[in-house]
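[1] have a look at this prediction, sequence included:
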Amino acid sequence: MPHFPSFDGLPLHYDVVGEGTGDPLVVLPGGPGMDARYLGDLGGLSASRRLIRLDGRAAGRSGVPLDRTTVSFTRQADDVEALREHLGMERLDILAHSAGTLTAQEYAVRHRNRVRRLVLVTPIGRAGRDIDTAELAGIRAGRAAEPWYPHAAAALAEDVTNPITRARLIPFHWHRWTPERRHEYHPSHASRLPWLREAFYSGTATPGPVLAPVLVVAGASDGMIGIAPARVVAAAHPCSRLEIMTESGHRPWVEEPELFRALVTGFL
């Protein structure tokens, strides 16, 4: 399993998925703190691109730093630069999901000459969590006729930091919740470090837009964060394009893989 030392010497893990002939695509997972393996092959995207999936610090198979402040999304942008240097690549195409989009945008703002194109999948915002609570409530209420809804809706009034409560909310993340979707979740993929989330969001984003071309992908049924964060992100960057996938939630590469592949490969 490949590791490399980051800016502070911490060993970070990455793996390579696929044998596509196109330029490699660096992939940053969400969470924060998710093991990059939950991304799979991104709906078959590995057929055209080699996916370099990076486990963030204190997550997945990467090391846990003694200095917790280095886990912030702003400092993890330095990990992306360390990966670029390790790979010996002049410029990167980057795809990031959810919380990982904060790290990706930070990197692209600070290292403008190093980013060729940027794909932001169900981003949570530009500099933090730009969620429209009214919009999100409306998306969730639209599922009221579904059999799982009462159990999931009751969890909204409980402690969402509790893993059991969060598990009850999972159906809201999908356009269609089916028993098969349960196989998307592996307890070992989520971080068990209670301090990681707060440490990740403690960073302050560098002001300014991403100047590289940006594709922003949102799921119309995303009952985890809604669509508003994607609109905020698309508006923040001058060369951006927003695509809303109508039959997807928070993981569109799973629910509409063919459309997802077409959007991303066409953009890249």
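    Happy to help now that I have it. Numbering: from 1, shown residues only.
[2] only C-alpha atoms from now on, for both contacts and neighbour counts.
    Noted.
[3] what sits closest to Met34 if chain neighbours are left out?
    Spatial nearest neighbour of Met34, excluding adjacent residues (CA to CA, 6 or more residues apart in numbering): Ala190 at 4.9 Å.
[4] gap between the one you found and Thr178?
    According to CA to CA, to the nearest Å, Ala190 and Thr178 sit 21 Å apart.
[5] Met89 too?
    Taking CA to CA as the measure, Met89 falls 41 Å from Thr178.
[6] now Glu255
    When CA to CA is applied, the distance between Glu255 and Thr178 equals 11 Å.
[7] between these two, which is the more surrounded one?
    Between Glu255 and Thr178, counted using other CA atoms under 10 Å, the more crowded position is Glu255 (20 against 10).
[8] just to check, that one is in contact with Arg261?
    No: assessed by CA atoms under 8 Å, Glu255 is found out of contact with Arg261, at 11.5 Å.
[9] which residues do these two both contact?
    Contact criterion CA atoms under 8 Å, 6 or more residues apart in numbering; residues shared by Glu255 and Arg261: none found.
[10] which helix runs longest in the chain?
    Determined from DSSP state H, the single longest helix within the chain is helix 73-87.
[11] tell me the helix or strand right after that helix.
    Following helix 73-87 in sequence order, the next helix or strand is strand 92-97 (DSSP states H and E).
[12] helices and strands around the following helix or strand past that next one, which ones?
    Proceeding N to C from strand 92-97, the next assigned helix or strand is helix 100-110, under DSSP H and E. Counting by 3 or more CA pairs under 8 Å, 6 or more residues apart in numbering; DSSP states H and E, the packing neighbours recorded for helix 100-110 are strand 22-28, helix 73-87, strand 92-97, strand 115-121.
[13] and these as JSON lines, adding distance to Ala218 and mean neighbour count?
    Supplementary listing: the helices and strands packed on helix 100-110 in JSON lines, determined by distance: least, CA to CA, whole Å; neighbours: other CA atoms under 10 Å:
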{"stretch": "strand 22-28", "distance to Ala218": "16", "mean neighbour count": "21"}
{"stretch": "helix 73-87", "distance to Ala218": "21", "mean neighbour count": "20"}
{"stretch": "strand 92-97", "distance to Ala218": "10", "mean neighbour count": "23"}
{"stretch": "strand 115-121", "distance to Ala218": "6", "mean neighbour count": "24"}
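[14] try it against this one:
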Amino acid sequence: MPTFSSYDGTTLAYHRLGEGRPLVCLPGGPAQASRHLGDLGGLSASRKLLLLDSRGSGDSAVPADPASYRCDRIVDDAEALRAHLGLDRMDLLAHSAGASVALLYATRFPHRLRRLVLVTPSLRLLLTAPLGMAEAHARRADEPWYAEATSAMEAWGEAMTRGADDTEISPLRLAAAPFWYGEWTERARAHAAEQEKDRAPAPAAGFYAGIDVDRAALRGALADVAVPTLVVAGALDAAPAPEAVDELTGILPKAELVMLPHSSHFPFVDEPEAFAAAVERFLAAG
């Protein structure tokens, strides 16, 4: 397992899968161990995946300063990894909350990006409230798990509001997990359970803690980012819902959208072949 020393001396780990042109990958979660990405639906057949474990998660060390868990500080970890790899410009893929890091990276280091892939990206830095989430949840009302998962989602929100710890929240999050998959199959169940085991509560809590975003300024900065960008979304996802994805692709000047019809938040689990083909096509075009 390769490691490198980041900007503040924290030892961070990353994992190599496959051969080919390198693709640096940032996990979601936030602060999820990178193994939840798997081989990105088989993308390792054509790309060398370099999967970063965020500080304090997976095989990466716990930093001396807990404030460095914040997503705008993790931008410097991504830049330190690029420098460590000796890449003048890199292809960067980010999933879910990792997209918050990737979007901030793009505004600070656009000259270090060749192509950018955002997979079911979190839009927390851009939107004041989730867009289309309630409607997306309602569209799944005929699913056999809907009532139980909805109850768990509501209890999860209430627990977070009163500051409950992860011991209480974890089983609620897992019970709500069917919403994040296109089908609640055995494969989806196993993926959700492994994610829960790998979750790092302190880094997750610190990811957005205290961040003060000027959303108008961020939108303006992203509108100047001329990096070719692929946004991969799931038609069944609630965060981001299709309406929210349209907001993002309307801001980025060189963005293209692939909407996978049978996917929710993990298209590399729900539709692996279609996901890998879409990403490979985009990366190979440059």
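    Arrived safely, thanks for sending. Here the structure is a predicted model, which is why all the values come from computation and not from measurement.
[15] TM-score of the superposition?
    TM-score for the superposed chains, counting by TM-score structural alignment, normalised by the length of the first structure: 0.92, backed by 263 aligned residues with a CA RMSD of 1.7 Å.
[16] so how far is Pro2 of the first structure from the residue nearest to Met34 of the first structure?
    Here Ala190 of the first structure is placed at a distance of 21 Å from Pro2 of the first structure (CA to CA).
[17] settle it for me: which of the two has more neighbours?
    When Ala190 of the first structure and Pro2 are compared for neighbours, Ala190 comes out ahead with 19 against 9, by other CA under 10 Å.
[18] and the more buried one, what pairs with it in the second structure?
    Aligned counterpart of Ala190 of the first structure in the second structure: Arg199 (TM-score structural alignment).
[19] and what of Thr70 of the first structure?
    Mapped onto the second structure by TM-score structural alignment, Thr70 of the first structure lines up with Ser68.
[20] thought its match was touching Ile74?
    Yes: under the contact definition of CA under 8 Å, Ser68 of the second structure touches Ile74, with a separation of 6.9 Å.
[21] what range in the second structure does stretch 88-108 of the first structure sit on?
    With the alignment judged by TM-score structural alignment, the segment of the second structure matched to stretch 88-108 of the first structure spans residues 86-106.
[22] tell me which residues in that stretch are buried?
    By 16 or more other CA atoms under 10 Å, the buried positions in stretch 86-106 of the second structure come out as 90-106.
[23] quick check: end-to-end length of it?
    Across its full length, stretch 86-106 of the second structure reaches 18 Å end to end, with CA to CA as the criterion.
[24] can you check stretch 178-191 of the first structure too?
    25 Å.
[25] now the strands for the first structure?
    Counting by DSSP state E, the segments of the first structure that form strands are 3-5, 11-17, 22-28, 49-54, 92-97, 115-121, 214-219, 240-245.
[26] a markdown table for those, including distance to Pro171 of the first structure?
    What follows is these, written out as a markdown table (distance: least, CA to CA, whole Å):
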| stretch | distance to Pro171 of the first structure |
| --- | --- |
| strand 3-5 | 35 |
| strand 11-17 | 28 |
| strand 22-28 | 24 |
| strand 49-54 | 26 |
| strand 92-97 | 18 |
| strand 115-121 | 19 |
| strand 214-219 | 14 |
| strand 240-245 | 17 |
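[27] of these, which is nearest Ile131 of the first structure?
    Each of the strands of the first structure was scored for nearness to Ile131 of the first structure using CA to CA, and the closest is strand 214-219 (12.9 Å).
[28] tally of neighbours for Leu127 of the second structure?
    Applying other CA under 10 Å, we find 13 residues neighbouring Leu127 of the second structure.
[29] contacts only, for the residue nearest to it when sequence neighbours are not counted.
    Closest residue to Leu127 of the second structure in three dimensions, ignoring its sequence neighbours and counting by CA to CA, 6+ apart: Arg215, at 7.6 Å. By CA under 8 Å, 6+ apart, the contact list for Arg215 of the second structure reads Leu125, Leu126, Leu127.
[30] of the residues you listed, which is the nearest to Asp53 of the second structure?
    The closest of these to Asp53 of the second structure turns out to be Leu125 (CA to CA; 21.5 Å).
[31] what's the closest one aligned with over in the first structure?
    The criterion is TM-score structural alignment: under it, Leu125 of the second structure has Ala127 as its aligned partner in the first structure.
[32] distance of the closest residue to Ile169 of the second structure other than its chain neighbours relative to Pro171 of the second structure?
    If you skip the residues right next to it in sequence, Ile169 of the second structure has Trp156 as its closest partner in space, 6.0 Å away by CA to CA, 6+ apart. In this structure, Trp156 of the second structure and Pro171 of the second structure are separated by 9 Å, where distance is defined by CA to CA.
[33] please say which of these two ends up with more neighbours.
    For Trp156 of the second structure and Pro171, the more surrounded residue by other CA under 10 Å is Trp156, and the numbers stand at 21 against 15.
[34] so what's the residue count around the aligned residue in the first structure for Ile211 of the second structure?
    Mapped onto the first structure by TM-score structural alignment, Ile211 of the second structure lines up with Gly203. Applying other CA under 10 Å, we find 20 residues neighbouring Gly203 of the first structure.
[35] equivalent analysis for His186 of the first structure, please.
    Residue crowding around His186 of the first structure was assessed by other CA under 10 Å; the count is 11.
[36] contact partners for Cys239 of the first structure?
    For Cys239 of the first structure, the contacting residues are Val210, Leu211, Ala212, Pro213, Val214, by CA under 8 Å, 6+ apart.
[37] quick check: the last one touching Ala236?
    No: at 10.4 Å, Val214 of the first structure and Ala236 do not qualify as touching, with contact defined as CA under 8 Å.
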